[in-house]
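>>> following is a predicted model, sequence given first.
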Amino acid sequence: MYKIVLASLSAQPCLREIIKLKQKQDPTLARLTEQIKKVKALDLQTNDSGILWMKGRLWVHDIDNLRQENLSHPFLAKAIQASQSGAFIMIFDFRAVIIFGLNALYGRNHIQINKWTGAWNSTNARDFISYSISKGYNVDTWEFGNELSGQGVGASVDAEQYAKDLMVLKAMLKELYNDSHQQPLLVAPGGFFDRQWYAQLLQDSGPGTLDALTHHIYNLGGGDDPHIQAKIMDPEYLSSSMIDTFRTLQLTIETNGPWSSAWVGEAGGSYNSGNRVVSNKFLNSFWYLDQLGIASKYNTKVYCRQTLIGGNYGLLDLNTLVPNPDYYSALLWHRLMGKGVLDIEVSGSPYLRAYGHCRKKRSGISMLLINLSNSTKFNVTILDDSSKTLKHRKEYHLTAKDDNYLSQTMLLNGTPLELTEEGGLPPLKPLNVLVESPIEVAPLSIAFIVFPNIKVEACMR
């Protein structure tokens, strides 16, 4: 019997689920838009919903003939270029909240293999931001740059200069949005975490510049790594590849820029479009949900999943637009896990991962249990007096079709999760279970457990 003790209940901000949407040609984007409207991606119709992130690095010399830079890399072969501004406009049709990435290399000098110096040329960004304001496009957040922090990925800029450019951009946003009721956020650098670089960026840019520090994390390595399956099922690897990054980033912000916050700007498990065998299968949800749990424990405010559609790691299948298993994992997280994060103490095997949150929009608590073992079933007991007043709890058990963890079909309480004939989402119905019975978590399975109406002090604030 494995026991989970609810202890030190302190509410912390949780994360909003954000999905990155790459730019598509008009016909593809139109079809995608219709599909999203059908499945209501992460309940986009609600105000406190999951959000679609459209991120682009664009030159704006001809606003009606936008062209995206650097699509030559092999893993971008399936990322279709947007050729007209209409493709951008269509994103607003399903009320997506837009976080737009600006080119932070424009105007700099390329002096070494991956080293760029000099001040950023802001004229290109000013033209595009002014245009978006004139058209009434509601861009929620502007992100400055992509993977230029530390040593960078193909290019890098030192933190001191980056901070100066951020202050220029912040002043520009204040000027351009002066008469607008909507003041967008400014986030950066959208790169891999480097403690010294990030600390200097906060120190040099100062209070009032950066609303959030964005970082990318691909803890499983390259998509061609033959050991990805083993990594996902290894609790020690999952912890060592994630916890230090989130914890150190949290400390960096607390020490150098408490006015800011931590965002995951991009995460897809394995980079270069993911792994063709694993990334769109049931097994992929294990690292994904585990990372959501860890990120929220370390005060991450926003989590951006790579990607809604594209490559092997899309939440929607690239060809059919049918939801992959991770889509349903994200949807259950979004519906059940609230903003208050609870401190969960687990006694027993490291293969049982547990995370607790205040229940989403209702009284009670929600728990996420992940069984990484392929042979052991865990019987879990919750040691908390407040649960004794309940008669029933709600259970959502996720397993793979035919017990094949590389299946592309996920089961909820034994029922395949498949779109309805009309193309809508299937009902996500829980089991009602007597609260005094132990929670059974099958080998290589995931369970969301909801205890309705439990009065937890941390969740009542």
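Arrived safely.

>>> from now on I want contacts and neighbour counts done on CA atoms only, so please keep to that.
OK.

>>> which SS state does Ile243 fall under?
Following DSSP: H, G, I helix; E, B strand; the rest coil, Ile243 is assigned to helix.

>>> secondary structure element holding the closest residue to it other than its chain neighbours?
Spatially, and ignoring its direct neighbours in sequence, Ile243 is nearest to Ile294 (6.8 Å; Cα to Cα, 6 or more residues apart in numbering). According to DSSP states H and E, Ile294 maps onto helix 284-297.

>>> put this next to the first one:
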Amino acid sequence: MRLPPVFAKLSSHLRILGLLPTNKTKLHQANVTLVSNEVVHQVAPEYLSFAIDISVVVGGYWWEGSQGVRKGLGTLRVPPLDLRNKKLDRLVQALGQSYVRVGGSEADKIFYFNSPTDNEHALVLTKTMWDQLHQFIQRNQLKFVFTCKYGLFSRKEHGDWQGDEVQQLLQYSIDQGYQIDVCELGNELNAYWAFHGVRSQPGGKNLAQDYATFAEQIKCYYPQVKIMGPGSAYWPKLGETLAPLSNLTKKFLAALSFNIDIIDWHYYPFQSKRSPLRTRTANLRTLLSPKSFSDFDKYSAKLKAWRDTYQPQAEFWTGETGSAQCGGQPQLSDRFASCFWWADQLGRGAAHGQKVMIRQSLIGGDYGMINRLTTKPRPDYWVSWLWVRLMGQGVFEVKTNVPRVRVYCHQHPDGNHKTLMLINLINRPVEIELTGFAELQQAFSVTANKITSKKVLINGIKPRFKKGKVRLEDFQVKTQTNPEIPALSINFWCFS
């Protein structure tokens, strides 16, 4: 008996998600081909980097427990993050070389060091907080990206940014010997209309003028610092949203009077149910659909073309990304289901020639790689942990004939091997036919007992720190003569 098309489609989705039984005896097959042994792109050593939102650092409005959103923020205020936590240090150090970006929606509201006399509820970055942040950066040998305050002022003042507060912060940092590696001006300036009101929304040309002033000021204090921008927020299906009000990236790049070092953008492939504007809601179906990943390709290509036209010397970064806008989706962004978009976007960003991918966030919110309340790593922390150990800087072109089997290939960090990452979005094992690869020497497979699990397994073993350390050798290393990948899994295969 044939099912009506609508029920047949629903049944197919349910089987993919593991909610209906499948025929386990019949394997899918996928051909995976290494197109060339020539490296096509080179990512930065800090390619996999992360953010700590300034709201978490200083104790602003954040997402844990919030049921909704108010002007782009959570509805509950949190205590400042304790950056002296030794367990947090261990988790950070295990992720290797990284940038840490401190920015976010409240970066443009914050006051540096001193609270205004007429606002008892003002958000203040104190000298003690700034000192502890830099101690955290130095202790863990991180590089630092800081979002400087653009400020909330009316449209008629755009193009005449002064930055007195920023200069005070920079002078103190110089006096203390603190390192800043990358600076940007303002957070998601194309979305000011949504967060701070239409009157605060800058245009591309005026923003370019303010950026020139900003870059000149920064270089007076830190001549070697890299300037990054504009960090526009992109929505799935909509891009920069409301044209012409918020489509500022192209105009900004065309109007810049100096050579910017880094062009970046912010992208979330999904929205949480907190978000008032949802173009692709995070749920099990969308999290595991290849169609959900295609907008990243579309916008990356557009931004890269603008970079090549207006600022060809600039590096291209994803300056902020997470599973779902507005803090992540509760009971999904912190589960195994959220590992798949993250692994895929890491691979796709590198394949598009992006130098750095900054994850929102390291800690805090449902999308944090580390639970802020317990300091325990979540499933996609372990995908990140494997990535930095197995996927090096050189990127190779690789292809497959099965859309639900996603494949990416990098040099191994040791320089002597290649690592193939295979993401299986099918709820069934897939037999892999390889072309162009040498002998398979090691294989690591990330799986879980169910798609909504809070825990993952690496080669069937639950990863955990033992005496503060965790090593690849803690997991059984297996090779296969007839290689296949498990159902709904993320795999790293190392070849000689």
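Everything's here; your move. Since we're looking at a predicted model, the values are computed, not measured.

>>> tm score of chain vs chain?
The TM-score (TM-score structural alignment, normalised by the length of the first structure) is 0.83; 418 aligned residues with a Cα RMSD of 2.9 Å.

>>> follow-up on the earlier one: I would like the range of the second structure that aligns with the helix holding Ile294 of the first structure, please.
Here helix 284-297 of the first structure aligns to the second structure at residues 338-351, judged by TM-score structural alignment.

>>> could you do stretch 363-372 of the first structure as well?
Using TM-score structural alignment, the partner range for stretch 363-372 of the first structure is residues 416-425.

>>> circling back to that earlier point, quick one: contacts for the residue nearest to Ile243 of the first structure?
Going by Cα atoms under 8 Å, 6 or more residues apart in numbering, Ile294 of the first structure touches 242-243, 246.

>>> if we use 10 Å, what do you get?
Going by Cα atoms under 10 Å, 6 or more residues apart in numbering, Ile294 of the first structure touches 238-239, 242-243, 246-247, 288, 300, 354-355.

>>> go on, Tyr2 of the first structure?
346-349, 352, 378-382, 438-439.

>>> check Ala119 of the first structure too.
Counting by Cα under 10 Å, 6+ apart, Ala119 of the first structure makes contact with 104-109, 157, 161-162, 164-165, 168.

>>> could you rerun that using 7 Å?
108, 161, 165 (Cα atoms under 7 Å, 6 or more residues apart in numbering).

>>> pull out the buried members of the residues you listed.
Neighbour counting with 16 or more other Cα atoms under 10 Å marks 161, 165 as buried within these.

>>> closest one of the contacts of Ala119 of the first structure to Arg362 of the first structure?
Using Cα to Cα, the shortest approach to Arg362 of the first structure within these belongs to Asp165, at 43.2 Å.

>>> check which helix or strand covers that closest one.
Per DSSP H and E: helix 159-176 holds Asp165 of the first structure.

>>> what's that helix aligned against in the second structure?
Helix 159-176 of the first structure maps onto residues 204-221 of the second structure, going by TM-score structural alignment.

>>> Asn121 of the first structure belongs to a helix?
No - assigned with three-state DSSP, Asn121 of the first structure falls outside any helix and is coil.

>>> on that earlier part again, among the contacts of Ile294 of the first structure, name the ones in helices.
For the contacts of Ile294 of the first structure, membership in helices holds for 238-239, 242-243, 246-247, 288, with DSSP state H as the criterion.

>>> these into CSV, with extra columns for neighbour count?
Listed next are these as CSV, based on neighbours: other Cα atoms under 10 Å:
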residue, neighbour count
Leu238, 19
Ser239, 14
Met242, 18
Ile243, 16
Phe246, 25
Arg247, 16
Tyr288, 19
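
>>> check contacts around the residue positioned nearest the centre of the second structure.
Against the mean C-alpha coordinate of the second structure, by Cα atoms, centre = their mean, the closest residue is Arg359 at 2.6 Å. Contacts of Arg359 of the second structure were listed using Cα under 7 Å, 6+ apart, and they are 49-51, 320-322.

>>> in three-state terms, label it for me.
Taken by three-state DSSP, the conformation at Arg359 of the second structure corresponds to strand.

>>> which members of the ones in helices among the contacts of Ile294 of the first structure are the farthest-apart pair?
Top of the distance list for these (Cα to Cα): Arg247 and Tyr288, 17.7 Å.

>>> what residues does the one helix or strand Phe88 of the first structure maps to touch?
If you go by DSSP H and E, Phe88 of the first structure is part of helix 85-90. Here helix 85-90 of the first structure makes contact (Cα under 7 Å, 6+ apart) with 25-26, 29, 63-66.
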